[in-house]
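Trainee: Dropping a prediction and its sequence here:
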Amino acid sequence: MSLRTPTVRALRSAPRYISQPQLSSSSRCRHLTTSRRTLSPGRSLSEEGKEPLDAVTLHRLEAARRAYYKRRSYYAGVGFVLGLVGIYVTATWAPLPGKTEKMDSGRQNDPLVVLGKERKVVIQKLGEEPEEIPDVVETGTSTVPTFPRVVEFFDDESGVIRQDDPGMVEYQLMGLGIRTVSFLGVQVYVVGMYIATEDIAVLQKVLIRKIDPTATTLVAGEKEKLRDLLLDPVTGEEVWSQILKESGVRTLVRIVPTRNTDFHHLRDAWVRSITARAQRNKEEFGDEAFGAAVSHFKTLFNRGSVPKQKELLLLRDVKGKLAVWYDDGKSGAQRVGAVDDERISRGLWLNYLGGKTVASEPARQSIISGIMEFVERPIGTVATQVHEVNV
């Protein structure tokens, strides 16, 4: 036993000489690293030499990483959508600054009488039985759902309302539409254009003679020709400008906001439109009188807020004078003021009727459609076929 023990120990402690090819120092390093990495198949060591991770743990860590980035993308998407919703809600519902100020008139009379609230509207066409039609027209928005088809308004020619002889003038709706702004299509107000019933024949005659100088009515093909004429960016503006300047037709523009706005916001948009047209025609609009009229127009709207569903009325008389009325829903409609220069009202009306771009394309299309109903009937018959029947 004593002889075998040293022999075994000697064998165990003896160096082992294994025949290996000669390797360079760099090759030996790579060889050692490879050996170290493949020492335990299916397991790896971290760079700091910590406990190696098995395949299951690596799979779980990878799944957790993917879930983390997926949650981040979900949160980013939800935040983007909520941001857009917040912008829309703020633009649609947030009230604009400014307080409603008392008008300079002090009148307590309400000049607007909506016939639809008290009467039915019946149309009597030639050779046909009387036909009852709705007394209101749908606007397409739930905030201001309808507009009256027929209204009455005090004759504002003198600027004074006389209690003994108010001089009511009846107006019929030609068309209406919604004014929208920004790429989100935020609704600002509903605008409707009315014409004095007594002046419809004048408008019929002018428009029909634009197509056929001897006709008293237009047929289908001629109506489409007139429609194209009025929709043309250049010719349409010229036709409307001539009608407004020379015909003496009394018209009324009724504006009801669908969101809280203010006089400054409305005024600035109108002034930009008026001045842009003036820049294109300096020969007619380049004098000092027009500049003074624009300044006076601005002062009329140097006021506070216009809450939604309240009523702003713009009246154009036979001479083209512009009168502005506002009803805040508390003290009745009050006269804000007037501008005598007819170029102001003409430029304001053209903002809805003619040119390459208008304030409300749906309103222009609706007005032209209403005109097509006028010109398809003989001149002078439209005013006589509309009757209001007391309910």
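Mentor: All right, it came through fine.
Trainee: Please make it C-alpha for all contacts and neighbour counts, starting now.
Mentor: Will do.
Trainee: A strand includes Leu312, no?
Mentor: Yes - counting by DSSP: H, G, I helix; E, B strand; the rest coil, Leu312 is located in a strand.
Trainee: For the lengthiest helix in the chain, buried residues please.
Mentor: Counting by DSSP state H, the longest helix found in the chain is helix 55-93. The neighbour-count criterion (16 or more other C-alpha atoms under 10 Å) identifies 91-92 as the buried residues of helix 55-93.
Trainee: Could you point out the helix or strand that follows it?
Mentor: Sequence-wise, the next helix or strand downstream of helix 55-93 (DSSP states H and E) is strand 113-114.
Trainee: Touching stretch 264-280 from outside, list them.
Mentor: Contact with stretch 264-280 is made by 284-286, 294, 298, 301-304, 344, 347-348, 351, as judged by C-alpha atoms under 8 Å, 6 or more residues apart in numbering.
Trainee: Please compare the first structure with the one that follows:
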Amino acid sequence: MAAPTKQAMRLLSPRLQCLKHQQTSACTRQIRCVSGRYSNPTKRTVSTAPTGISSFIGSASAESQPVHNPMDIRANRLEHEEKRQYHTRRMRFAGMGLLLSMGGMVMILFNLDLDGIDQAEKKRRGQQLDASSEANARFQGKEVHVIGAGEDKRIVAQGNGENIELVETGTSSVPHFPRTIFLPSSPDSSTAASATGLIGIAPPNTPQNPGNAANQEEYTLVGLGIRTVMWIEVYVVGMYVRTVDITTLQAKLIHSVNQSASTLIPAEKEELRKRLLDPEQSREIWSDILKVPGIKTAWRMSPTRNTDFGHLRDGFVNGINARKAEARTLTSGGETEYDSEDFGQAMQSLKAIFTGGKAPKQSILILARDNVGVLDVLFQPKPSESGKQKEMELLGSVSDERIARLIWLGYLAGAKVSSPPAREGVVAGCVGFAARPVGSVETRVI
């Protein structure tokens, strides 16, 4: 047995020596690595995760990222912080996208023209509709015709033996406004007019009171514009003045620039335009025009989308509050005529008029201010499908002249007005009136 054992040991000896050599080399490398890591602190190296900003498209693959010691606490903390920031940014951007999507959906639904969609659906099904072309458009059940072109162009609605001259508004939702309208005379104002020598109720269709068979007074358009909130069209609004009061309006406008003139030359017309657009001077001019007893004026409003009285009321109240704030500024914060208890009661009366009720697209709301400052609120519902015009009804009145005065100033004077396009339209009409000699009544607005 001794000889085979010795023979086996000789055969295994080279293999044992090889294994021993490999074990010795591994130990030597481990000792050298440990000695290099901890014996010289300046040569220590720590593999950490990259601190660059991660991309939302995807992070780098695991093969391209440096390998770090899983026992390194600082590296683990940095990697965790980077991942937390990455996911936080993703959540923020996702939240912003969700909010923008919801806001866009709300705006689309708010601006959605249901009437237009309904008409398009009917047209697709072959139903007969009024064409949107100029020749087939209708106004109050009457066909609209365009006569002439350029500056001499006239738009007339003809039907039932009547011709109504129209003015383009600039929006397809409410394309036309009448150049003249007829409003009922106020019994209270007629009594006051008789006492002061002003024109009150007279026989209809006379030089003293041009009107219709119902003895309503004629009003002439001064200017119009579109009321917008942000970029959304709310309604078209136009200012009218009683036709027999145009002479008084002409005189006040002309004398605000030149006391001795009967008409304005081009340079003076430009000066009047600047004053009517200036915040301070416009307030002075219109405050003088709106003095009582004075002239009769009215605002005609037609919504471009379905709304309600509550929204319209809030717009009027905001305009009144803005003018009250301006008046308080002019008195350096002192008490004004709008701080009294009776004015507060008048405000409540105004709000009560607009309690409840709908104001659909193309309905008509009129705010009429008589010669003693009484405010009448009239409403005419949207015409029926056949185009038949419905009767106008009186919603209520406010006797305190300060209410109507502040609403008027909210559209015409001050630094910020309810509708800048409407003020510009009224200013253009006033300059056109002032360019004509006093006493010449012209119903066409330049």
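Mentor: Good, I have the coordinates. In this text, all values refer to a predicted model and were calculated from it rather than measured experimentally.
Trainee: sorry, back to before: measure how far the longest helix of structure 1 is from the centre of its chain, please.
Mentor: Helix 55-93 of structure 1 sits 32 Å away from the centroid of its parent chain (C-alpha atoms, centre = their mean, to the nearest Å).
Trainee: Filter the contacts of stretch 264-280 of structure 1 down to the ones in helices?
Mentor: Going by DSSP H, the helices hold 284-285, 294, 298, 344, 347-348, 351 from the contacts of stretch 264-280 of structure 1.
Trainee: Among those, name the buried ones.
Mentor: Among these, the ones that count as buried by 16+ other C-alpha under 10 Å are 285, 294, 298, 344, 347-348, 351.
Trainee: Tell me the one of those residues nearest Tyr171 of structure 1?
Mentor: Distance to Tyr171 of structure 1 across these (C-alpha to C-alpha) is lowest for Leu348, with 18.9 Å.
Trainee: Please identify the residue in structure 2 that aligns with that closest one.
Mentor: Residue correspondence, TM-score structural alignment: Leu348 of structure 1 in this structure matches Ile407 in structure 2.
Trainee: residues touching that match, list them.
Mentor: With contacts defined as C-alpha under 8 Å, 6+ apart, Ile407 of structure 2 is in contact with 316, 319-320.
Trainee: Quick check: the gap between Val234 of structure 1 and Leu353 of structure 1.
Mentor: According to C-alpha to C-alpha, to the nearest Å, Val234 of structure 1 and Leu353 of structure 1 sit 12 Å apart.
Trainee: which residue ranges form the helices in structure 1?
Mentor: Going by DSSP H, structure 1 shows helices at 4-13, 25-37, 55-93, 200-211, 220-231, 235-246, 263-280, 282-285, 288-300, 342-353, 361-375.
Trainee: how many other residues sit next to Val234 of structure 1?
Mentor: Using other C-alpha atoms under 10 Å, Val234 of structure 1 is surrounded by 13 other residues.
Trainee: wait, isn't it in contact with Gly355?
Mentor: Yes - at 6.1 Å, Val234 of structure 1 and Gly355 qualify as touching, with contact defined as C-alpha atoms under 8 Å.
Trainee: one step back: return those of the contacts of Ile407 of structure 2 that are likewise in contact in structure 1.
Mentor: With both residues aligned by TM-score structural alignment, their matches' C-alpha atoms under 8 Å, the contacts of the contacts of Ile407 of structure 2 that structure 1 also has are 316, 319-320.
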